[in-house]
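> would you be able to build a 3D model of this:
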Amino acid sequence: MGEFWPVPDAPAYLAGTWRAERVVRDLASGDEGRFTGTVVFEPLEDGDGLLQRESGDFTWRGVTRPAERTLRFLSGPDGTADVRFADGRFFHGLDLRSGRHIADHPCSADLYRGEFTVRDADHWRAVWRVRGPAKDLELVTEYARTPAMGG
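Below you'll find the predicted structure:
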């Protein structure tokens, strides 16, 4: 299984700044959108995890708009993390110790299934498949670490 890169401590691995390229496909209509932006993982004020701030531009049906979201990654005792929405609600767990993790998140009548894979020290991917009565989506995000600035 050389395609996955084991990560013993997910929050330590994620800390820093990443470039994000996301393709969003509506599998029912065939529409496709793109998000391009930056994702910053910085320590939470209490030091018990990371705050993820994602910002960039999302283009859907020819219209580009600014997009952003915030998540909290609470550190687990074993290198895992609990991912929470900005308001504190549980989103999913994250265990990258094998280099791969699958997470489910039920949301009303929809099911979000995420697959997280780590390729190396500077590249990882998240694929979300969303299915429900009114949704049939696939979101594929490629992350690449950006070099630290300063000197």
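> only C-alpha atoms from now on, for both contacts and neighbour counts.
Fine.
> what about residue 4, how many residues close to it?
Number of residues near residue 4 (other CA atoms under 10 Å) recorded here: 17.
> I'd like the distance between it and residue 54.
24 Å (CA to CA, to the nearest Å).
> ok, residue 141 next?
For residue 141, the distance to residue 54 - CA to CA - is 12 Å.
> same thing with residue 12?
Look at residue 12 and residue 54: by CA to CA, they are 18 Å apart.
> again with residue 84
Distance from residue 84 to residue 54, by CA to CA: 14 Å.
> likewise for residue 31?
Per CA to CA, residue 31 is found 23 Å from residue 54.
> neighbour-wise, which of these two wins?
Taking neighbours as other CA under 10 Å, residue 31 and residue 54 compare with residue 54 leading, 20 against 12.
> hmm, residue 39 and the more buried one touching each other?
Yes: contact criterion CA atoms under 8 Å: residue 54 and residue 39 qualify, at 4.3 Å.
> got a list of what residue 141 touches?
20, 21, 22, 23, 125, 126, 127 (CA atoms under 8 Å, 6 or more residues apart in numbering).
> please redo it, this time with the cut-off set to 6 Å
Neighbour list for residue 141: 21, 22, 125, 126 [criterion: CA atoms under 6 Å, 6 or more residues apart in numbering].
> let's see this one next to it:
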Amino acid sequence: MGGFWPVPDVLAYLAGDWRTERTVRDLASGAEGEFSGVTAFGRLAGGGLLSQESGTFVWQGVPRPAERTLRFLPTATPGTADVRFADGRPFHDLDLSSGRHVADHPCAADLYRGEFTALDTDHWRTVWRVGGPAKDLVLTTEYARVG
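Here you go, the predicted structure:
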């Protein structure tokens, strides 16, 4: 799995279930955590996908259930998506037509910079670098298609 894999339609590509493995590294303290679970991308009425992530997050040896819901909505540019939080607030855009995309999301005093890479038909990755006055994190997530 080397290089980028162009994706002409990100919503069609993401539809379905993905095994999800994430590492979280706090570069300031050296603390590490990991998430293991599944992300299901189901169809939304009116177009787009509802992304529902659920699993277990282990931080400093303590496991706890974790979940996240995002909406991936079609845009005016065919094959791309507008990613929003569950409550409708904007998160980032997503265009994998080249196989790679970088998006920024300012959050209060912090900046989240995400790099999205399609590796092949059944594998993709995100790497979020989070920087700010109180945060210095790297979150790396590997997705593998289920089934």
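> hang on, the earlier thing: just the closest of the contacts of residue 141 of structure 1 to residue 90 of structure 1, please.
Closest approach between the contacts of residue 141 of structure 1 and residue 90 of structure 1, by CA to CA: residue 126, at 17.8 Å.
> I'd like to know how far the spatially closest residue to the closest one that is not a sequence neighbour sits from residue 88 of structure 1.
Spatially, and ignoring its direct neighbours in sequence, residue 126 of structure 1 is nearest to residue 116 (4.6 Å; CA to CA, 6 or more residues apart in numbering). Residue 116 of structure 1 is 21 Å from residue 88 of structure 1, where distance means CA to CA.
> pretty sure residue 10 of structure 2 is touching residue 79, no?
Yes: with contact defined as CA atoms under 6 Å, residue 10 of structure 2 counts as touching residue 79 (5.5 Å).
> between the two, which one's more packed in?
residue 10 (21 against 18).
> please enumerate the strands of structure 1.
16-26, 32-43, 49-60, 63-75, 81-85, 90-94, 100-107, 110-120, 123-131, 136-145 (DSSP state E).
> ok so, going back, comparing residue 116 and residue 88 of structure 1, which shows the higher neighbour count?
Shown here are residue 116 of structure 1 and residue 88; by other CA under 10 Å, residue 116 has more neighbours (20 against 10).
> pretty sure that one sits against residue 124.
No: here residue 116 of structure 1 lies out of contact with residue 124, judged by CA under 6 Å, at a distance of 7.4 Å.
> now render the contacts of residue 141 of structure 1 as TSV, adding distance to residue 146 of structure 1.
Formatted as TSV, the contacts of residue 141 of structure 1 follow (distance: CA to CA, whole Å):
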residue	distance to residue 146 of structure 1
21	13
22	16
125	15
126	17
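> ok, back up a step: the residue nearest to residue 126 of structure 1 matches what in structure 2?
Matched by TM-score structural alignment, residue 116 of structure 1 corresponds to residue 116 in structure 2.
> residues touching the residue nearest to the spatial centre of structure 2, list them.
Residue closest to the average C-alpha location in structure 2 (CA atoms, centre = their mean): residue 126, at 5.5 Å. By CA under 6 Å, 6+ apart, residue 126 of structure 2 lies in contact with 115, 116, 140, 141.
> leaving out sequence neighbours, find the closest residue to the first one.
On the basis of CA to CA, 6+ apart, the spatially nearest residue to residue 115 of structure 2 that is not a chain neighbour turns out to be residue 102, at 4.5 Å.
> show me what that neighbour lines up with in structure 1.
That one, residue 102 of structure 2, aligns with residue 102 by TM-score structural alignment.
> before we move on, what about residue 137 of structure 2?
Under the alignment (TM-score structural alignment), residue 137 of structure 2 maps onto residue 137 of structure 1.
> I figured its match hits residue 26, correct?
Yes: between residue 137 of structure 1 and residue 26 there is a contact under CA under 6 Å: 4.7 Å.
> settle it for me: which of those two has more neighbours?
Neighbours per residue, other CA under 10 Å: of residue 137 of structure 1 and residue 26, the larger number sits with residue 137, 20 against 15.
> that'll do, ta.
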